[in-house]
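> I'd like to go over a predicted model; first the sequence, then the structure.
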Amino acid sequence: MSKPDTELDLSALTWPTRLTLVGLWAERITHAFWPFWTVVFLSAVLLAFVGGGNPPAEVLWTAALAAGAGVIASLVYAWRKFRVPTRSDALNRIDRTMAGRPVTAALDTQALGSGDAASLAIWQVHKARMQARLADAEAVSPDLRVSAQDPYALRYVALLLLVMTLGFGSLWRSASLDDLTSGGLGQAVAGGPAWEIWIEPPAYTGKPSLYLNEVKVTELTVPKGSDLTVRLYGQVGRLTLSETVSGVIEAESAEPKTAFSRIVKNDGIIRIEGEDTAEWIITAQSDAPPVVEAGAEVSRQINGEMELPFSASDDYGVERGTATISLDLASVDRRYGLVVEPEPQEDIVLDLPMPYSGGREDFSETLIENLSEHPWAGLPVSIDLSVLDASEQTSAPTSVEAELPGRRFFQPIAKALIEQRRDLLWSRENAVRISQVLRTITYAPEGFFPSEVAYLTVRMAVTRLELAREFGITDEKQTEIADMLWQAATLLEDGRLADALERLQRAQERLSDAMKDGASDEEIAELMQELSEAMQQYMEQLAQEGQEGDQEQQAQGESQEITDDQLQQMLDEIQRLMEEGKMAEAQALLDQLMEMMKNMQVAEGQGGEGQQSPGEQAMEGLQDTLREQQGLSDEAFRDLQEQFNPDAQAGENEGNEGRNGGQGRGQSHDGQGGQQGEQEGQQGEGNQQSEGQQGGGNERSLADRQQALRDELNRQQRNLPGQGTPEGDAAREALDRAGEAMNRAEEALRDDQTAEALGAQSDAMEALRDGMRNLSEAIAQEQREGQGQEGQNQGQASRQNRDPLGREQGSDGMIGSEDNMLQGENAQRRSRELLDEIRRRSGEQDRPEIERDYLKRLLDQF
């Protein structure tokens, strides 16, 4: 570097240069010597762990040589890498961090134009500016990062190991694992408790373990079978265990022990003897055996399914149970094929159903099993119930004497075939007699065998039975022939009804497919006619079967009753919904109708025309009022939705699938969906009005209908029975509240305050339900007081307590029975879909607050 051509003042660079030089020393030492101190740290750790354990000399020499080689290699790396930093290096680093390189410029000389005054003046101005910039010079931080040279951070690993060694040991004396044995740990523990005792009850009890060191009481009650664990610390023999709860007797010559594991079997004492004594009095609580009791008598469904209710209990819960069915031979009517001695049959063993959820300490369940095909079906049997708990204790025997339920056959030939099948399974000695009877049955099949397949099946069974007699009837042949007779009997019994049901299901499937595919009106009409004919045929067959088995149907008493007029009304409603384009509702109603057809009992005559008591008439009127109020509330809610989406066409805003007709759910806004009186009937052509007409008069129409509904409620209150009774007065008070809420809803609708109207309508429906519930109790009280006329009154109440679809009314005044409404996969699926849709809409934050509040109230109700 040449001598500067001007005077320099580098005093501003003194301290920045010194500090930068110190940083350069640290930087170059770090980059050059990090392998060295890494090796040194690792060598120190190795010395601490290996040297303190008295290892063999070969291990020590190997560790020393490895450490020495590492140190030498790291020093060689440092000698090659390290360069001593100078003041020029520091100035150069400062200069590189400043704009314009002022240090270099200040030390530079003018190369050209030194004889030109103007050029010299410019050069001096430049030098002065660079000199001024030196005042802003600062020390440069060193670069201490070596991650590029040490990508695995070995330096930090070595440092961590060194810190752990210094924190938990010593470089001059390292503890060995031998110090952790009884000497070291025992002396450490001796400063605290000298013993530890646990009692752990069996897992099935669900009780927590007991740590006796922290238990203050000395008298304890624990379940039998608990695990007792004892640990004694200190010098062996200073502390001893004495216990009488396990029944184990230690030999006198046995060596002292410091650990014990015993089972609590009986009452006794646990005592620690020696320098530190303690004692506990233990009471061993026995596990009580489980208890099982049979409920009502064994019942049988129409398909032969057996139902046996039972209850079971145990102090810690029942684990499993069985029902063993054995033949009560002494009670069998030994006639015909049962005269001979029966062949040995194994008892029937069934697993008792256990609760899927909840506790098993005390529960009630029902054993359901279909044993119609068993040889003992229809014969007296003994059913022994037993349950076991987790400790394998068995309950006391509980027996039920009953006739083993089986399927009833009403077709004469089918009954005869089943009887011969029973005789064959009873004993093979009946084969000759069975063959003769079957040949007699099939001698002239005309008029007796409506099914040709059933006739051929019986003939084949006769042939195989006679062949088997010649060569010996094996178990396989016996079972095969019995199955053939069962198949023939079921064909004869179910053939007519099954064919009619199959045709009905086929017609329903074709109609469902047509609705999904958007079939034409003509095709829909043809399919509806086919469904009507198939339904009529099925009802005729069902009626015939019902007459043949009238006693059996009456014994069940749970079948639905429905008349021809009611079925036709449902068909007409389905057709109307399809014509209006409400395919989803039509499909739901069709599924409900099919479910009813499968389970109903046809009631001859029109029904519903008998005389009703005043209480029944009042109840029906309140039911209609509640239904109408629900419809008004739904329509008001649709209008509220459309107020926040004025651009929607005919109510087609998000989540509301239409207002008047094609895409709506429930009643239409114009009032056609319910019973609304003459003034609403005149407005029933709302589907053909323009949107402006619909929107302009809808609120006023709803208010008028609300007023008409309030007037109808007033009329019903005047004829309300039960006056003077607590239940009747409570019903009147609830209906008064409903009327007041209806008045508030009417005023809100007239003032275009739909949100307030919805709240009032909800209060009205709740009050109506309370009134109907109280009225139902009042009617029941009157019926109990008038038991002298029980026959006629019960007959009328039985019919009038059903809705038009034959379902029982709920006790809270709701329409229909919850049990019937929730039966069937379609109804349950539809309920889940509706609830999911309500939850989805209530969670959408972009919906108006009023609408979300209404949806949340719906979720609270259901």
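That came through fine.
> okay, CA-based contacts and neighbour counts for the rest of this
Fine.
> close enough to count as contact, A284 and N266?
Yes. A284 is in contact with N266 according to C-alpha atoms under 8 Å; the separation is 5.2 Å.
> need the overlap of contacts for these two.
Residues touching both A284 and N266 (C-alpha atoms under 8 Å, 6 or more residues apart in numbering): K224.
> ok, D276 to I325 distance?
Separation of D276 from I325 (C-alpha to C-alpha, to the nearest Å): 62 Å.
> compare those two (neighbour count), which wins?
I325 (21 against 12; other C-alpha atoms under 10 Å).
> my guess is the more buried one is in a strand, correct?
Yes. Checked against DSSP: H, G, I helix; E, B strand; the rest coil, I325 lies within a strand.
> the structure to be compared is supplied as follows:
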Amino acid sequence: MASRDRAPADILKPVRWQIRLTLWGMAVERLVRAFWPLWSVIFVVLAALMLGLQDLVDVEWVWAAGVLALGGTGWALWRGVRRMRWPHREEAMLRLDGTLRGSPILAALDSPAIGATDPGSQALWKAHQERMRARMLEARAVQPDLRVARADPFALRYVALLALSVALIFGSVLQMRSVTGMGPSGESLASGPTWEGWMEPPAYTRLPSVYLNDITAASLDVPEGARITLRLYGEVGALDVTETVSGRAPDPAEDPEAPAETAQDFEVTQSGTLAIDGPGGRSWELAVIPDTRPTVAQEGEIESSYEGDAQIPFAATDDYGVVSGTARIELALDEVDRRYGLTAEPEPRAVIELPLPMPIAGSRTEFTETLIENFSTHPWANLPVRISFEVADEAGQTGAAEPQVIPLPGRRFFDPLAAALIEQRRALLWSRDNSRDVTQILRAVSYKPDDIFRSAVPYLRLRTIQRRLEGFTTEGMTAEQQDEIAGALWDLALLLEEGDLSSALERLQRAQDRLNEAMKNGASDQEIAELMQELREATDDYLRQLSRQAQQNPDQNQQQMAQDQNTIEMSQNDLQRMMDRIQELMEQGRMAEAQEALRQLQQMMENMQVTQGQPGQGQTPGEQAMEGLGETLRNQQGLSDEAFRQLQDQFNPGQQGQQGQQGQQGQQQGQNGQGQPGEQPGQGQGQAQGQGGGQQGDGGTLEENLADRQQALRDELNRQRQNLPGAGTESGEAARDALRRADDAMDGAEEALRQDDFAEALDQQSQAMEALREGMRNLGEALAQQQQQGQGQQGMAQGGDPGQQRDPLGRNSGSNGQLGTDETMLQGEDVYRRARELLDEIRRRTGEGERPQEELDYLERLLERF
């Protein structure tokens, strides 16, 4: 058999490159396994030098680390040389042959042992050789196995690699130069004494460090509190440091002629001079940038909700950023009206200290935040207090605002009895000496309970509180008993204010009474908004209850309607408009008119009767929602048309005036205000604007009026979204999503109108209209599903006559009150596509001013109806 080391070249020629690559891979594999400790030590040393760790410790530590690194490097090199064994070609050939089926390389190099003279054996051997050589062509170089996990169970090589990666990202190769000057030999001996210096600002300034060797200017601005680090190399005493920036007093025991220390660190506290005297020395004039104290002040008006949540805005500034703050609240005793239960000396109370909220993201150098807290249960609620703010920066400096006297916001009670209980609670918490007077007042309040209390529950609770208070007063009241009685009075006041109402009518009456008391006592705008929202919710609950009663007793309601001929038909939108009017009058301060409107609403609600809707009779909530969305869509279309004309006027001022003379001044541009009950569609709406886009009649610009109208339209859409039927169904949720997109688009259109960007406004308005159409389609599908499931229609106010409804041509719609026929038209998505095409065509024809006025009026009636 031929030697495998000296195998015939023609046999191994097809796999010579595979053998060579396998041999190189084996060499790399053995190098990695033998020398992985060596390159791990090298990586760690390079990482430490590039990160500049040698500049953060004394020279002695650097020398010790250097000796340790050299020792580790020598050991790793000796270990690698000892374990390294270079692979041979035969080993590579055997490894490659082991990956092939049948070991074809060895088979190709073999020779027959017997049968050399037998022709049959020779033929068989030749066929075997050809098969093995053909199989050799399938050989692929064997990849090296670089895994050394068995030799490195703690993965120290990955730690070294991670350290080098961090150094490459956050370090610098230039940092390695500083280690060359730390020895007494080499370049330092040839160049003589040298020095290095750094100026490191405080971390909270987020300013970069400065390498003093690179500073050639004679002056340098330094933040207050910066640290100067100097390292002197060479012969001791050849270099000397003098400075007047640290304010350090000289040590009397120190010899003034002694050489300066080779490593110096000090903090810059004042402006002065820093000089390095000697060969290669340098001096600088350091100007300290002072770290100013933070400032804080109250910003804006203090607001409080009906529930008593106080919103106290404040503004804080600092040159490098505020890190914390505190609000201190103490009783302003000299400002308190010392009457009734406040005549006695108050019991000492701890000052209220609250942490100020800080911005979660963004800069803290200048910001405005709002402190939100509820002080309703505190004894100082609604009494004058002194509030002061204090903030601190990272340097520990503090800044405080001038104390201000404000009434501590707290919950307001509009029920007279609840307000009286809260007043006595405050007197009891003011001083326990008032307990006897509080007991007498509570006894007087409960003298005739039938005239005051709505039920026996709050009266019995008040009697229990009164008896316990009398017992505590006799035995001497403790602080715990004082808090117990105060908590019981607070809970009773809440019960009287909120009520434990199981009936929708009682809840409605309670909401009306509280709103009436708020008018008398002068409530804030936020309290008015919350009370009006409570009234709206109570009204909705009451109407739902009436609707259920009407469905349960339809015959009785029909008889009452037949007997009472003086009925007025009102929809839910009419009630909403009345409540909006009441809120508007209250916000304008016209309390007398608001009280009269509230009285009328109370009278209407008390006399209201609801019956189950019949086909064509009145409007269900779904029909009201569809009608309201349709009106919103028409107003949005008119607003979009006006914005388009304004855009045309920007590019061609003369064209708009010509178009305005062609009959478009009669076109409606959306509602400028809500119509009064009883108005026909279109009344109370604004007409076309004057040509030229000049000033409006109210003194505002056209752009401002368009933006305000867009905002009002968006507010109306939000109100309609709150009362949208079909909740919980797939189509109903799809309608809500579409209306949410319409709201976002209206918001974008309003912003664009305020910035005079009519092109962007038109795009946003187009998206809003498309979303509104989609929402109406989805809502229609949801209502159709409800009707198919046999759900009853929502009740309506009695008195409607379906026969009095008119079609767009002004004709009577018939006895059933329906428009159109019962014939089935297009089904599926095509019906919505066809309806959209017809609506677009009607709008297009409405904008053509050359059409006859009768046709334009007819088209406008179609748009108003559909």
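Perfect, I can see it now. What you see is a predicted model, and the numbers here were worked out from it, not measured in a lab.
> stretch 424-443 of structure 2 maps to which residues in structure 1?
On the basis of TM-score structural alignment, stretch 424-443 of structure 2 is assigned to residues 420-439 in structure 1.
> tell me which residues of that stretch are tucked away?
Residues of stretch 420-439 of structure 1 classed as buried under the neighbour-count rule (16 or more other C-alpha atoms under 10 Å) are 420-431, 434-435, 437-438.
> now, those residues that are in helices?
420-426, 431, 434-435, 437-438 (DSSP state H).
> for the lengthiest helix in structure 1, name the packing helices and strands.
Of all the segments of type helix in structure 1, defined by DSSP H, the longest one is helix 475-517. Contacts defined by 3 or more C-alpha pairs under 8 Å, 6 or more residues apart in numbering; DSSP states H and E place helix 475-517 of structure 1 against helix 412-426, helix 452-471, helix 521-548, helix 583-599.
> span of the match of stretch 424-443 of structure 2 from start to end?
By C-alpha to C-alpha, the extent of stretch 420-439 of structure 1 from end to end equals 12 Å.
> what sits up against it?
Counting by C-alpha under 8 Å, 6+ apart, 337-338, 340-343, 375-376, 417, 458-459, 462, 465-466, 469, 473, 478-479, 482, 485-486 sit against stretch 420-439 of structure 1.
> what do you get for stretch 232-246 of structure 1?
Contacts to stretch 232-246 of structure 1, defined as C-alpha under 8 Å, 6+ apart, come from residues 182, 186-187, 189-190, 194-196, 256-259, 262-276, 282.
> output the contacting helices and strands for the particular helix or strand that has R773 of structure 2 in it.
Secondary structure from DSSP states H and E places R773 of structure 2 in helix 758-788. Packing contacts for helix 758-788 of structure 2, counted by 3+ C-alpha pairs under 8 Å, 6+ apart, involve helix 621-651, helix 730-754.
> need the ones you listed in TSV with distance to D319 of structure 2 and mean neighbour count, can you?
Shown next, in TSV, are these (distance: least, C-alpha to C-alpha, whole Å; neighbours: other C-alpha atoms under 10 Å):
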stretch	distance to D319 of structure 2	mean neighbour count
helix 621-651	46	19
helix 730-754	34	21
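> please produce TSV containing those helices, extended by distance to Q662 of structure 2.
Output for those, formatted as TSV (distance: least, C-alpha to C-alpha, whole Å):
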stretch	distance to Q662 of structure 2
helix 621-651	14
helix 730-754	26
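> which of the ones you listed sits closest to A34 of structure 2?
Proximity to A34 of structure 2 (C-alpha to C-alpha) singles out helix 730-754 among those, at 66.4 Å.
> and that closest one with helix 758-788, angle?
Counting by axes from the mean of the first three to the mean of the last three C-alpha atoms, to 10 degrees, helix 730-754 of structure 2 lies at 160 degrees to helix 758-788.
> mind listing what L501 of structure 1 touches?
538, 598.
> give the buried residues for stretch 695-705 of structure 2.
Neighbour counts over stretch 695-705 of structure 2 (16+ other C-alpha under 10 Å) mark 702-705 as buried.
> returning to that earlier point: make a markdown table out of the ones in helices among the buried residues of stretch 420-439 of structure 1 and add distance to S391 of structure 1.
Below are these laid out as a markdown table (distance: C-alpha to C-alpha, whole Å):
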| residue | distance to S391 of structure 1 |
| --- | --- |
| Q420 | 47 |
| R421 | 44 |
| R422 | 42 |
| D423 | 44 |
| L424 | 44 |
| L425 | 40 |
| W426 | 40 |
| A431 | 49 |
| I434 | 51 |
| S435 | 54 |
| V437 | 55 |
| L438 | 54 |
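> out of the residues you listed, flag the one nearest to M583 of structure 1.
Taking C-alpha to C-alpha as the measure, M583 of structure 1 lies nearest R421 of these, at 49.9 Å.
> separation between Q558 of structure 2 and S446 of structure 2?
Remark: distance between Q558 of structure 2 and S446 of structure 2 (C-alpha to C-alpha) = 45 Å.
> oops, could you answer that again for A263 of structure 2 instead?
Distance from A263 of structure 2 to S446 of structure 2, by C-alpha to C-alpha: 85 Å.
> what of L220 of structure 2?
L220 of structure 2 is 80 Å from S446 of structure 2, by C-alpha to C-alpha.
> just the strands in the stretch 101-250 of structure 2 please.
For the stretch 101-250 of structure 2, the strands defined by DSSP state E, counting those that start in this stretch cover 194-200, 210-211, 219-223, 227-233, 240-243.
> S388 of structure 2 is nearest to which of those?
strand 219-223 (30.0 Å).
> list the buried residues for the closest one?
Across strand 219-223 of structure 2, burial judged by 16+ other C-alpha under 10 Å covers 222-223.
> list the helices and strands it packs on?
strand 282-289.
> onto which residues of structure 1 does the strand it packs on map?
Taken onto structure 1 by TM-score structural alignment, strand 282-289 of structure 2 occupies residues 278-285 there.
> how about that stretch: buried residues?
Buried residues in stretch 278-285 of structure 1, counted by 16+ other C-alpha under 10 Å: 280-285.
> over to stretch 449-460 of structure 1?
Buried residues in stretch 449-460 of structure 1, defined by neighbour count with 16+ other C-alpha under 10 Å: 449, 451, 454-455, 457-459.
> and the furthest pair within those?
Taking C-alpha to C-alpha as the measure, those span a maximum distance of 12.8 Å, between S451 and R459.
> about what we covered before: mean offset of the match of strand 282-289 of structure 2 relative to structure 2 (after superposition)
Taken over the aligned residues, the distance from stretch 278-285 of structure 1 to structure 2 averages 1.1 Å (mean C-alpha distance after the TM-score superposition for structure 1).
> appreciated, that's everything.
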